[in-house]
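In: Requesting a structural model of the entry that follows:
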Amino acid sequence: MSLWNKAAVAKLLWALTHKKDKMWCRWVHTYYIKGRSLDTKWPAAMSWPLKKILSSVQMIEDVGGWVTVSRNGKFSIKKMYQCLLGDHVKVPWRRIVCNNKASPKSLFITWLALWNRLPTRDRLVAWKITTVEDCPLCTTKRESAAHLFFECDYSAAVWNTILHSLKFTRKASSFDQELAWILKATKRTGDRYKLLVMYFAECLYSIWLQRNEMVFNHKCRKPADIVPDIMFRVACRATASQHMFMLT
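Out: Prediction:
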């Protein structure tokens, strides 16, 4: 977010240097710049936001000048952000989160699950917060993100029902295997696969909610009872053609 903010500030500097006919640009040039170079030491009375804008001159020089961050004679925040970001490795599951129309809450939980950052009991034990390791939903194995999605009998029952509703014949397997399969689905454009990605996120979210219910309130709903809720949340965000598929 800080890099994106810097890119946005750079756009304001672009306006000061390339759009001097704008009212606020004319005001800044008249009362502060007065024909001086932008790398001048500015008076202490100048407002903090304006100082930040003018001090970003060095940042533009560091990325290679305006030519590097402009497209067709216009400033590009995207190009500026990419220059500030530098080289980076794209996570393979980005399509699951970025191209998913599921609810924001479910996408956040999905994002945490993909990074293995959910506070499952295996991690809590490692942090010495608890000594209990059993999965709260099935109570048969040690809880981890890999177990919770979908090695646990509870979560497997939920996911199998979802797969059946989408007319897939496969059964729930390990989280890594399901993730690899979902990644292939994100490259497909049909309504069935768009729904699958939405269901995946909503399913993770619902399972996590029931897991927390069991941990904190010692109760949870049956798998068959939470599937309608998952379908409802997906239906609320689905397109008309996706609704038609869900009704078939």
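
In: Only C-alpha atoms from now on, for both contacts and neighbour counts.
Out: Fine.

In: From residue 136, how far out is residue 151?
Out: Distance of residue 151 to residue 136, computed by CA to CA, to the nearest Å: 13 Å.

In: More neighbours: which of these two?
Out: Using other CA atoms under 10 Å, the more surrounded residue of residue 151 and residue 136 is residue 136, with 24 against 20.

In: Pretty sure residue 215 is one of the things that one touches, is it not?
Out: Yes - counting by CA atoms under 8 Å, residue 215 is a contact partner of residue 136 at 6.3 Å.

In: residues near residue 228, how many?
Out: Neighbour count of residue 228, defined by other CA under 10 Å: 12.

In: Which strand or helix spans it?
Out: Assigned by DSSP states H and E, residue 228 falls within helix 223-237.

In: now do residue 137
Out: Per DSSP H and E, there is no helix or strand for residue 137.

In: Please tell me how far it sits from residue 200.
Out: For residue 137, the distance to residue 200 - CA to CA - is 19 Å.

In: by contact count, what packs against the host helix or strand of residue 96?
Out: Using DSSP H and E, residue 96 sits within helix 94-98. Applying 3 or more CA pairs under 8 Å, 6 or more residues apart in numbering; DSSP states H and E, we find helix 94-98 packed against helix 104-114, helix 175-185.

In: Sequence B follows; please return its structure for comparison with A:
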Amino acid sequence: MLSNCIIRNKFSVKKAYDSLRCSHPVLAVYKAIHRTTILPRHKIILMLAIQRKLATQDLLITRGITIVNRCYLCKAAAECADHLFFSCPYAAGLLTLLQQWIQIPSSITSLYSLLTLHSRGQGSKQPLISCGIGSLVYAVWAERNARAFRDQERSVQAVFSELKFTVTALLVCRGPENVLLDIDTIFIS
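Out: Modelled structure (predicted):
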């Protein structure tokens, strides 16, 4: 292996590093996450949601923590990543509002398929879609945590209004590539 790391009779640290690390193809979903229009905290929660590493109640139970597994948002089903994103009626309501606002197909109801759709390209709407999806996942998780730890509840409309403000502010403030967005698309009521 080390003999492959020699270039022009000199040892190359870069070649050695590249040969030691595993190289995996970058999935289109991860490309969608690493857009500049998504806030870093939204990226982190989105990445954890995709990898199913958010501390949902089903994951806590598998780690040996004894709790009653019940969704904090709908209070009906067991809480898991698949339920939160977007089988839960509360989260599905937020997703429906986002789909109407951004004008993406309403048949898409899973987080992975939303990100896959986005990664295929939507032209000038790409920053709006990636920022909207990132903000949506963050908003669902933040509302879940507010209900779980602070005993505070907000309506779907209140959370969506905040989400819409965040997305609009990010797209207006983030840079020259977002100036090309149709301003009417951003501010659709």
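
In: Any idea what the TM-score is?
Out: Once superposed, the chains reach a TM-score of 0.82 (TM-score structural alignment, normalised by the length of structure 2), with 181 aligned residues with a CA RMSD of 2.8 Å.

In: hey, where'd the strands end up in structure 2?
Out: In structure 2, the strands defined using DSSP state E lie at 6-7, 10-11.

In: Serialize those strands to TSV and add fields for distance to residue 53 of structure 2 and mean neighbour count.
Out: Shown next, in TSV, are the strands of structure 2 (distance: least, CA to CA, whole Å; neighbours: other CA atoms under 10 Å):
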stretch	distance to residue 53 of structure 2	mean neighbour count
strand 6-7	40	12
strand 10-11	40	11
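
In: Once you drop chain neighbours, what's closest to the spatially most central residue of structure 1?
Out: The centroid of structure 1 falls nearest to residue 97 when counting by CA atoms, centre = their mean (5.3 Å). Of all residues not flanking residue 97 of structure 1 in the chain, residue 107 sits nearest, at 6.1 Å (CA to CA, 6 or more residues apart in numbering).

In: what's around whatever residue of structure 2 lines up with that neighbour, how many residues?
Out: Using TM-score structural alignment, the partner of residue 107 of structure 1 in structure 2 is residue 43. Per other CA under 10 Å, the neighbour tally for residue 43 of structure 2 reads 24.

In: pretty sure residue 43 of structure 2 contacts residue 31?
Out: No - using CA under 8 Å, residue 43 of structure 2 is not in contact with residue 31; the gap is 11.2 Å.

In: Direction-wise, compare the longest helix seen in structure 1 with helix 223-237 and give the angle.
Out: In structure 1, taking DSSP state H as the definition, the longest helix is helix 191-217. If you take axes from the mean of the first three to the mean of the last three CA atoms, to 10 degrees, helix 191-217 of structure 1 sits at 130 degrees to helix 223-237.

In: What residues of stretch 157-171 of structure 2 count as buried?
Out: 159-160, 163-164, 167-168, 170-171 (16 or more other CA atoms under 10 Å).

In: and for it, what are the contacting residues?
Out: Around stretch 157-171 of structure 2, the neighbours that count as contacts under CA atoms under 8 Å, 6 or more residues apart in numbering are 37-38, 94, 97-98, 127-128, 131-132, 135-136, 139, 143, 178-179, 186-187.

In: picking up where we left off before, in structure 2, what residues pair with the helix holding residue 228 of structure 1?
Out: Aligned using TM-score structural alignment, helix 223-237 of structure 1 spans residues 156-170 in structure 2.

In: how much space is there between residue 135 of structure 1 and residue 156 of structure 1?
Out: To residue 156 of structure 1, residue 135 of structure 1 is 13 Å away according to CA to CA.

In: do the same with residue 26 of structure 1
Out: To residue 156 of structure 1, residue 26 of structure 1 is 64 Å away according to CA to CA.

In: Settle it for me: which of these two has more neighbours?
Out: Set residue 26 of structure 1 next to residue 156 and count neighbours by other CA under 10 Å: residue 156 wins out with 21 against 16.

In: quick one, what contacts the more buried one?
Out: Contacts of residue 156 of structure 1 by CA under 8 Å, 6+ apart are 149-150, 172-173.

In: Trace it over to structure 2, please.
Out: Aligning on TM-score structural alignment places residue 156 of structure 1 opposite residue 92 in structure 2.

In: try residue 200 of structure 1
Out: Applying TM-score structural alignment, one finds that residue 200 of structure 1 aligns to residue 133 in structure 2.

In: Quick one: neighbours of that match, just the number.
Out: By other CA under 10 Å, 27 other residues sit near residue 133 of structure 2.

In: Equivalent analysis for residue 78 of structure 1, please.
Out: Residues contacting residue 78 of structure 1 under the criterion other CA under 10 Å number 14.

In: Restricted to buried residues, select the contacts of stretch 157-171 of structure 2 in ChimeraX.
Out: Buried members of those, defined by 16+ other CA under 10 Å, are picked up in ChimeraX with:
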select :37,38,94,97,98,127,128,131,132,135,136,139,143,178,186
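
In: mean per-residue distance, the helix holding residue 228 of structure 1 to structure 2?
Out: Taken over the aligned residues, the distance from helix 223-237 of structure 1 to structure 2 averages 1.6 Å (mean CA distance after the TM-score superposition for structure 1).

In: How far off centre is that helix?
Out: 22 Å (CA atoms, centre = their mean, to the nearest Å).

In: Please apply the same query to stretch 236-248 of structure 1.
Out: In terms of CA atoms, centre = their mean, the centre of stretch 236-248 of structure 1 is found 24 Å from the chain centre.
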